[in-house]
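Visitor: here you go, sequence then predicted model.
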Amino acid sequence: MKQATTLLLALLFSSLAFAQSGYRIGAKVNSFTLKDGQNQSVELANFKDAQVLVVVFTSVNCPYAKLYENRLQDLAQTYTGKGARFVYVNTAIGLEEGGQAPKAQPDRPSTQNFPFLIDEGQQLSKQFGATKAPEVFVLQNSADGFYLRYKGAIDDNPQAEAYVKQRYLANALEALLAGRSVPAAELRATGCLIKRF
């Protein structure tokens, strides 16, 4: 009985530690450097001209991510001219055979107008605490760096865009670009679970 209780407590504490990993709302985001599809380094400092940076953790193998591709393209087109920038980070979700690292941008549409980066060793998804694909992290630029202002879901209906009632990411962008705080700053994302190696 004592061993079972000890095991249960250990599992509880480890799950709590995992749930709280990554950045909390309001935290300053550390610099990062990832490679793009042309093996060029892209770092957080490359986005210093943006008022707001949307980091989208995704996977080219995730059906949920595919459902959101057009919505994210539309959001990027709408908000890029208003001071926001978007960056995709391709991370492993557990569907990749043998746990191999995903490629940066296989079969990506040429119309994408934002960087598509590879999360080698899952460094960035661990740093941010991303658990699903797709999951968004909205960073606000300030004089001393980027701060996390929203994380989680893109909207409330992954399957059917026509039935979306709450546009969480769009609402967060509207608020931040207007100089307001985000009312609901953390909402659980629906998507493919990011596999930890």
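Guide: Cool, got the structure.
Visitor: contacts, neighbours, all on C-alpha from now
Guide: Noted.
Visitor: let me see the contact set for the residue lying closest to Ile154 once chain neighbours are set aside.
Guide: Of all residues not flanking Ile154 in the chain, Leu169 sits nearest, at 4.9 Å (C-alpha to C-alpha, 6 or more residues apart in numbering). Applying C-alpha atoms under 8 Å, 6 or more residues apart in numbering to Leu169 gives the contacts 136, 153-155.
Visitor: same check, this time on Gln73
Guide: By C-alpha under 8 Å, 6+ apart, the contact list for Gln73 reads Gln112.
Visitor: rerun that using 10 Å as the cut-off
Guide: Residues in contact with Gln73, defined by C-alpha atoms under 10 Å, 6 or more residues apart in numbering, are 86, 111-114.
Visitor: same list (those residues) but as a markdown table, adding distance to Phe18.
Guide: Listed next are the contacts of Gln73 as a markdown table, based on distance: C-alpha to C-alpha, whole Å:
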| residue | distance to Phe18 |
| --- | --- |
| Phe86 | 27 |
| Thr111 | 36 |
| Gln112 | 33 |
| Asn113 | 34 |
| Phe114 | 30 |
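Visitor: now Lys165: how far from Leu124?
Guide: 31 Å (C-alpha to C-alpha, to the nearest Å).
Visitor: which one's more surrounded, the two?
Guide: Using other C-alpha atoms under 10 Å, the more surrounded residue of Lys165 and Leu124 is Leu124, with 19 against 10.
Visitor: against Asn70, how distant is the more buried one?
Guide: Counting by C-alpha to C-alpha, the gap from Leu124 to Asn70 is 24 Å.
Visitor: let's bring in a second model and compare:
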Amino acid sequence: MKKTIKLISALVIVLSVSAFTIASTNIDEGYKIGDVAEDFSLKNIDGKMVSLANYKDAKGFIVIFTCNTCPYAVMYEDRIIALNNKYASKGYPVIAIMPNNTVKKPGDNFDAMKQRAKEKGFTFPYLIDEAQSVYPKFGATKTPHVFILQKGDGLNIVEYIGAIDDNYKDASAVNTKYVEDAVDAMLNGEEVSPTETKAIGCSIKA
């Protein structure tokens, strides 16, 4: 009888752990290609709240999770500015979001974000995911991590996820500009290819 009880207890524990593991792997996996991205409302460096719905005339968005303190993100800042300069007027503005826990990364706090944006002359919103509630929905894991959205029938459809290009070290040595190729394809009514690449950067600090 005791052996039976121990066996049942052991099975309950195993099943509980298995259920937890399955649940954990299914939580916050983030968007996949073709998913509808939920809108959000986050504070911009000017203190105003920004949502995708604010951009009535946009055809889509280049959403980039980035920060001040990651060397990879810093190396991409000029390229992010260039993306907004090239595509905002064509209907695809950059929306930059800082996802890090600012207690762990004080160099990414709101005042530091404002200072960095001023120094670099950011021409796009630089939003703080203060509650860290937006980046898990997207499934962002790195800074920088890009999600390109296409507007259609009032929805924001995920069309590309991944890196900005194939060379974080040297902009002049880039062979494939993933984000530019994706947005150009959408502007021309063509299929995006590739739809996913591996984001290279620092892990987001929760």
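Guide: In hand now; what should we look at? The model shown is predicted, which means the values in this text are computed figures rather than measured ones.
Visitor: and the contacts of Gln73 of structure 1, which two are the farthest apart?
Guide: Largest separation among those by C-alpha to C-alpha: Phe86 and Thr111, giving 13.8 Å.
Visitor: which one's more surrounded, the two?
Guide: The neighbour comparison of Phe86 of structure 1 against Thr111 (other C-alpha under 10 Å) goes to Phe86, with 24 against 7.
Visitor: what is the equivalent residue in structure 2 for the more buried one?
Guide: Matched to structure 2 by TM-score structural alignment, Phe86 of structure 1 sits across from Val94.
Visitor: from the contacts of Leu169 of structure 1, which land in strands?
Guide: When strands are assigned by DSSP state E, the members of those inside them are Val136.
Visitor: so Gln123 of structure 1, which of the three states?
Guide: Secondary structure state of Gln123 of structure 1, per DSSP: H, G, I helix; E, B strand; the rest coil, is helix.
Visitor: so what touches stretch 115-126 of structure 2?
Guide: Residues contacting stretch 115-126 of structure 2 (C-alpha under 10 Å, 6+ apart): 42-46, 48, 50, 64-68, 77-78, 80-82, 84-85, 88, 93-98, 107-114.
Visitor: how far off centre is that stretch?
Guide: Here stretch 115-126 of structure 2 is found 18 Å from its chain centre; the criterion is C-alpha atoms, centre = their mean, to the nearest Å.
Visitor: check stretch 197-206 of structure 2 too.
Guide: On the basis of C-alpha atoms, centre = their mean, stretch 197-206 of structure 2 sits 9 Å off its chain's mean C-alpha point.
Visitor: strands along structure 2, start to end?
Guide: Taking DSSP E, the strands of structure 2 run over residues 42-44, 49-50, 60-65, 94-98, 126-128, 142-143, 145-152, 155-162, 202-203.
Visitor: for the ones you listed, which one sits closest to Gly34 of structure 2?
Guide: Judged by C-alpha to C-alpha, the one of these that comes nearest to Gly34 of structure 2 is strand 155-162, at 5.2 Å.
Visitor: which ones are touching the spatially most central residue of structure 2?
Guide: Geometric centre of structure 2, nearest residue: Phe65, 4.1 Å, by C-alpha atoms, centre = their mean. If a contact means C-alpha under 10 Å, 6+ apart, then Phe65 of structure 2 has 73, 95-100, 126-129, 135, 138, 140-147, 204 as its contacts.
Visitor: same thing with Ile194 of structure 1?
Guide: For Ile194 of structure 1, the contact set (C-alpha under 10 Å, 6+ apart) comprises 57-59, 62, 91-95, 122, 125-126, 130-134.
Visitor: still on that earlier bit, ok, so of the contacts of Gln73 of structure 1, who is nearest Leu148 of structure 1?
Guide: Within the contacts of Gln73 of structure 1, the smallest distance to Leu148 of structure 1 is 14.3 Å, found for Phe86 (C-alpha to C-alpha).
Visitor: contacting residues for the closest one?
Guide: 47, 50, 52-56, 72-73, 75-77, 79-80, 113-116, 136, 138.
Visitor: for the counterpart of Gln132 of structure 2 in structure 1, which non-adjacent residue is closest in space?
Guide: Matched by TM-score structural alignment, Gln132 of structure 2 corresponds to Gln122 in structure 1. Nearest residue to Gln122 of structure 1, sequence neighbours excluded (C-alpha to C-alpha, 6+ apart): Thr91, at 6.5 Å.
Visitor: close enough to count as contact, the one you found and Thr58?
Guide: Yes: using C-alpha atoms under 10 Å, Thr91 of structure 1 makes contact with Thr58 at a distance of 6.2 Å.
Visitor: between those two, what contacts are shared?
Guide: Common neighbours of Thr91 of structure 1 and Thr58, using C-alpha under 10 Å, 6+ apart, are 119, 125, 130, 132-134, 194.
Visitor: out of those residues, who's nearest Leu173 of structure 1?
Guide: Using C-alpha to C-alpha, Pro134 is the member of the shared contacts of Thr91 and Thr58 of structure 1 that lies nearest Leu173 of structure 1, at 17.0 Å.
Visitor: where in structure 2 does stretch 65-75 of structure 1 fall?
Guide: Residues 73-83 of structure 2 are matched to stretch 65-75 of structure 1 when aligned by TM-score structural alignment.
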